[in-house]
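>>> after the sequence you'll find the predicted model.
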Amino acid sequence: MAIATINPTTGETERAFTPHTAAEVQRRIALAHDAFAALKDTTFAERARWLRAAADLLEAEVDDTARLLVVEMGKPIAQAEAEIRKSAKGLRYYAEHAEAFLADEPLSDPSAVGASKAWTRYEPLGAVLAVMPWNFPVWQALRFAAPALAAGNTGLLKHASNVPQTALYLDGLFARAGFPEGAFQALLIGSGEVKAVVEDPRVKAVTLTGSEPAGRAVAAAAGAAIKKSVLELGGSDPFIVLPSADLDAAVETAVKARTINNGQSCIASKRFIVHADVYDEFSRRFAEATAALVVGDPLDPETEVGPLATESGRDDLAELVDDAIAKGAKVLAGSGAPERPGWFYTPTVLADLSEDARIVQEEAFGPVATLYRAEDAEDAARIANQTTFGLSSSVWTNDPEEQEWFIRRLDAGAVFVNGMTVSFPELPFGGVKASGYGRELAAAGIREFTNLKTVWRS
């Protein structure tokens, strides 16, 4: 895939970039390795000051950076601005909390292990490679960078090839904020070059957010090199609606949860599993609200759904929908690409799906929702857990016992009750099953790329 900005609204190439040579990649790895020697000896207070400076830059430049996101991957402008501001919040969160998260933890009774004192300490590992996707090109990268840098690690960013200008913006952000030269750098390389970077002994760990095949490849390379890896892969998150739910809130949130970021989010609700008692009303209202969404130029503030980020992504989504329809699915709203330039796909709702339809098991990465009728809570949980994914989930019920039952039963990294899944700096984020392993954000996220050192003193 070419390293280029191809505007998804028009399909036109805005700017192309020459990939970094092997020599340049080696130079940047060496720079990250050398920068770690300096960064690990700085104080939490110094690193916090630089993180806050980076947050200040993000907020000061939000207009231009948000427009860049729209041009590179097509999200509506208001959502792009919100992503920048959320990223600044994430930087400030780790500036505030990193020292407490990584504080020494003394053993309350060291005599139990024959010591006068015993404790554990978190220490940074070194240069960490991040392989990041295009769908939240600033937030995804910074939710890695903020904890990694706060802990004293350095970062190497292999960003998606269709957001190179965002990658280069982030390449310069931390140096402008005061971090040592080489503390955070972008690598303009293709996916074929990632394995060699993972294998380099100066790179100590790797994190990837992306597809399941990419995750398997990176995890295999990291495992062979005996290096830590964290994976956040795909999701086909269930949105379960029970009879006691507030149907007005459930419908309104369901539409947003499926179409935010033009439907291109790993944690977007994709499968809407509705109890038979409220299925007919929910499905009617959900389909009507989906059909009423404003599709158009993402730079227009009135637009609710813009284009998909890539032509191949739009075509893959269309194939999933066409396969489902060919196998008997009923179209309640939308389907198909509108007659206009760019990589748009009409927001779509499908029902009555055949078990052998690909979309039942595969992730639909775009504004396409699938509806399932559940006979009872047991049936709803069965449908929710039937895919290989387990990223997050959303359950709508006002029955406390039912809420607790679903929290226990759902195979997912998170359960949101009467709300849509959102990532917060304050909460750990990650999945189970084919959705990956490890956690980002909160205390768990900053500790992933540290050495938990045990200290025993006689």
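Yes, it's here.

>>> drop to CA atoms for contacts and neighbour counts, all remaining ones
Will do.

>>> now residue 209: how far from residue 171?
Residue 209 sits at a distance of 18 Å from residue 171 (criterion: Cα to Cα, to the nearest Å).

>>> okay, now the one to match up with it:
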Amino acid sequence: MKSFKSIYPFNQTAIAEYKLMGDAEIDEALSGSEKMFPHWSRQPFEKRAEILKRVATLLLERKESLARLITNEMGKVLQEAVAEVEKCALGCNYYAENAQRFLQDEIIKTGYKKSFVACGPIGAVLAIMPWNFPFWQVFRFAAPTLMAGNVALLKHAPNVCGCSLAIQQLFEEAGAEPGVFQSLIADTDVTEKILSSRIVQAVSLTGSERAGSSVAAIASAHVKKSVLELGGSDAFIVLADADVQKAAETAVASRMQNAGQSCIAAKRFLVVEEALDDFTAAVKEKIKKLKQGDPFHAATTTGPMARLDLAEKLYMQMQASAAKGAQVVLGGRMEGCNYQPALLLNVQPGMPAFDEETFGPLFSMIKVKDEAEAMAMANNSRYGLGGNIWTKDLEKAVALAKKLNSGSVFINSMVKSEPALPFGGIKKSGYGRELGKHGIMEFVNVKTVTVSD
């Protein structure tokens, strides 16, 4: 029987093995979702909220042990893993407190005696989730989906099966009956079987551009809703009047979060020439102060990349960019999954460091003449997830933000996902939104009702 192995990235030690579910077990899970949906969808918001709040309580009570599980499976620095678990509790409480208000009937004045829009659940929703934020990615899907009255199926990344099963256990211990939230330990080749089932009504995927394209094609073939949150190559624009030290501090924090393995990490640093030398020097000094090593050690700021193949891909992107004229002025050495943070200068369009998503600790410094060129360079990307603008002229920044082709723009601060704010991208970064009111509206039936005499 085929299985997934969980490997500790820091030293490549195998720590657990998980047997893949067979066809009969997949069918049983799907059947469980179908049987549970009518019951769960009839539960009042108060009942669903009670369970979500219990989940939040359990997350906080067990944050240390759950964080250790995250770090063991994908290498995230322990303190970052703790913060991730805490954020999941925040997301659960947010939707427990706001879902009913978001989904209340909307009265619309028309020529009818009464007309309104009602929002109801649609059934079983499949989530295909990545390894880089193995708890938060799941909870930002699950909290709104379940509060809307849907039931959830999770197909998580192969290297975080322990996290997947732990999340299901949390829901069950909090009082969610079997079938409300189920983890499927299944390989990619059964995705089509699951998604094509008449029981599954929609899919949410966070992952690569290639995975998103494949899943969207399957969903489309079966006329099912899909939400895709894919890659990013976020622009970090530094104008001449920016606070260079604060911008550099944020740049390093953004790029190095989760060892650079974040879709919304700043990846392309577009700096006007007047600020370039000072900004580059400040970034370089801050990179040098990072402490790479065992992610369980308190002094470590940068852990390993999650898998060896990911580190090798990043190294090849760096080398290919250097072959086209980029200068590697700091870092870039590999030792297993441990990838020394690298700083590249003179990055230009046509290089992998500019054109592709670099999913790891690689800083791509790009000189621009002025804000006009910065905006043109920023929008010269097939991605459009997030972006930063740094300037003391806030009125100008807001005007530029409206011209930046991305799903979010953060002015003088780091791009983050937060429960109250819609999150998602455009172009090859995907479509649809998670979080906020917009996130819960993705998987509901928006029903028009009219009343006449």
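Done, it's in. Not measured: the values here are computed from a predicted model.

>>> quick one: what's aligned to residue 309 of structure 2 in structure 1?
Taking TM-score structural alignment, the alignment pairs residue 309 of structure 2 with residue 312 from structure 1.

>>> repeat that for residue 337 of structure 2.
Across the alignment, which pairs residues by TM-score structural alignment, residue 337 of structure 2 is matched by residue 343 of structure 1.

>>> what does residue 202 of structure 2 give?
If you follow residue 202 of structure 2 across to structure 1 using TM-score structural alignment, you land on residue 205.

>>> average gap between the helix or strand harbouring that match and structure 2?
With secondary structure defined by DSSP states H and E, residue 205 of structure 1 is part of strand 203-209. Superposed on structure 2, strand 203-209 of structure 1 shows a mean distance of 0.3 Å to its aligned residues (mean Cα distance after the TM-score superposition for structure 1).

>>> run through the neighbouring helices and strands of that strand.
Other helices and strands packing on strand 203-209 of structure 1, by 3 or more Cα pairs under 8 Å, 6 or more residues apart in numbering; DSSP states H and E, are strand 127-131, helix 194-199, helix 212-224, strand 228-232.

>>> can you rerun that using 6 Å?
Counting contacts by 3 or more Cα pairs under 6 Å, 6 or more residues apart in numbering; DSSP states H and E, strand 203-209 of structure 1 is packed against strand 127-131, strand 228-232.

>>> the match of residue 337 of structure 2 contacts residue 308, correct?
Yes - using Cα atoms under 6 Å as the test, residue 343 of structure 1 is close enough to residue 308 to be in contact (5.4 Å).

>>> who has more neighbours, the two?
When residue 343 of structure 1 is set against residue 308 and neighbours are counted by other Cα atoms under 10 Å, the residue ahead is residue 308, at 28 against 23.

>>> for the most centrally placed residue in structure 1, helix, strand, or coil?
Using Cα atoms, centre = their mean, the residue of structure 1 that lies closest to the mean C-alpha position is residue 140, 5.5 Å off. Secondary structure of residue 140 of structure 1, reduced to three states by DSSP: H, G, I helix; E, B strand; the rest coil: helix.

>>> leaving out the residues flanking it, which one is nearest to the equivalent of it over in structure 2?
Under the alignment defined by TM-score structural alignment, residue 140 of structure 1 is paired with residue 137 of structure 2. Sequence neighbours aside, residue 129 is the residue nearest to residue 137 of structure 2 in space, at 6.6 Å (criterion: Cα to Cα, 6 or more residues apart in numbering).

>>> most tightly packed of the helices and strands packed on strand 203-209 of structure 1?
Among these, ranked by average contacts under mean count of other Cα atoms under 10 Å, first place goes to strand 127-131 (a mean of 28).

>>> show me what that one is packed against.
Under the contact rule (3+ Cα pairs under 6 Å, 6+ apart), strand 127-131 of structure 1 is packed against strand 154-158, strand 203-209.

>>> where in structure 2 does it fall?
Aligned using TM-score structural alignment, strand 127-131 of structure 1 spans residues 124-128 in structure 2.

>>> which residues are contacting that stretch?
In this structure, residues lying in contact with stretch 124-128 of structure 2 by Cα atoms under 6 Å, 6 or more residues apart in numbering are 150-156, 200-205.

>>> repeat the analysis, applying 7 Å as the threshold.
Identification of contacts with stretch 124-128 of structure 2 by Cα atoms under 7 Å, 6 or more residues apart in numbering yields 33, 150-156, 199-206.

>>> again with stretch 384-403 of structure 1
The set of residues that contact stretch 384-403 of structure 1 without belonging to it, under Cα under 7 Å, 6+ apart, is 234-242, 244-245, 250, 267, 361, 410-421, 430-435.

>>> tell me how far the ends of that stretch are from each other?
Using Cα to Cα, the distance between the terminal residues of stretch 384-403 of structure 1 is 15 Å.

>>> ok, residue 274 of structure 1 to residue 58 of structure 1 distance?
Taking Cα to Cα as the criterion, residue 274 of structure 1 is separated from residue 58 of structure 1 by 41 Å.

>>> of these two, give the one with the bigger neighbour count.
Neighbours were tallied for residue 274 of structure 1 and for residue 58 using other Cα under 10 Å; the higher tally belongs to residue 274 (27 against 24).

>>> what does the more buried one correspond to in structure 2?
Applying TM-score structural alignment, one finds that residue 274 of structure 1 aligns to residue 271 in structure 2.

>>> now do the contacts for residue 251 of structure 1.
With contact set as Cα under 7 Å, 6+ apart, residue 251 of structure 1 has these partners: 282, 285-286.

>>> which residue in structure 2 aligns with residue 365 of structure 1?
Under the alignment defined by TM-score structural alignment, residue 365 of structure 1 is paired with residue 359 of structure 2.

>>> a strand runs through its match, doesn't it?
No - the assignment for residue 359 of structure 2, made by three-state DSSP, is coil rather than a strand.

>>> these two touch, right, it and residue 261?
Yes - at 5.0 Å, residue 359 of structure 2 counts as touching residue 261 under the criterion of Cα atoms under 7 Å.

>>> just to revisit the earlier point, that's a strand at the match of residue 337 of structure 2, yeah?
No - secondary structure assignment (three-state DSSP) places residue 343 of structure 1 in coil, not in a strand.
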